[in-house]
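# sequence? don't have it. structure:
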């Protein structure tokens, strides 16, 4: 949860994220990709518009062995 203005509850943004690794159980020396993805909910007062309150995001990094 991100609170932009502590005295104004309408400024809350709620983040939900998921972290996973591919392959799930890498063997020693095997290349691995870590992916972090999810969405956040922004309400009136946080810069969101009435037509859209959900915003998705994704980040990943590959570790080459």
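Cool, the structure landed. What you are looking at is a predicted structure, and each value in this text was computed from that prediction instead of being measured.
# hey, let's count contacts and neighbours off CA atoms from now on
Will do.
# what's the nearest residue to residue 40 if we skip its chain neighbours?
Nearest residue to residue 40, sequence neighbours excluded (C-alpha to C-alpha, 6 or more residues apart in numbering): residue 15, at 4.2 Å.
# And here is the other one:
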């Protein structure tokens, strides 16, 4: 089981969680997230942890042209 857990609801309430919607496809030459090709992926950085119900935790690193934080 993944270290990621969703816990919502108060005492006596059934816990529910939002369901993931992103779809990731890895091919020999590229990785796609929701049919968008993610370029400049660092070799060997794609890691996948399969979860129940077909879900997966996907980690990857890629080179970006820039990075900023907006508030």
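Perfect, I can see it now. The structure displayed is predicted, hence computed values, not measured ones.
# Superposing both, give me the TM-score.
Once superposed, the chains reach a TM-score of 0.29 (TM-score structural alignment, normalised by the length of structure 1), with 35 aligned residues with a C-alpha RMSD of 3.7 Å.
# before we move on, the earlier item: tell me the contacts of the residue nearest to residue 40 of structure 1?
Applying C-alpha atoms under 8 Å, 6 or more residues apart in numbering, we find residue 15 of structure 1 in contact with 1, 2, 38, 39, 40, 41.
# Does it lie in a helix or a strand, and which?
Secondary structure from DSSP states H and E places residue 15 of structure 1 in strand 12-22.
# Now do whichever helix or strand comes after that strand against strand 12-22, angle only.
As assigned by DSSP H and E, the chain's next helix or strand after strand 12-22 of structure 1 is strand 32-42. Angle between the axes of strand 32-42 of structure 1 and strand 12-22 is 160 degrees (criterion: axes from the mean of the first three to the mean of the last three C-alpha atoms, to 10 degrees).
# In terms of secondary structure, what does the helix or strand following strand 32-42 of structure 1 contact?
Scanning forward in sequence from strand 32-42 of structure 1 by DSSP H and E, the next helix or strand is strand 54-63. On a contact count with 3 or more C-alpha pairs under 8 Å, 6 or more residues apart in numbering; DSSP states H and E, strand 54-63 of structure 1 meets strand 32-42.
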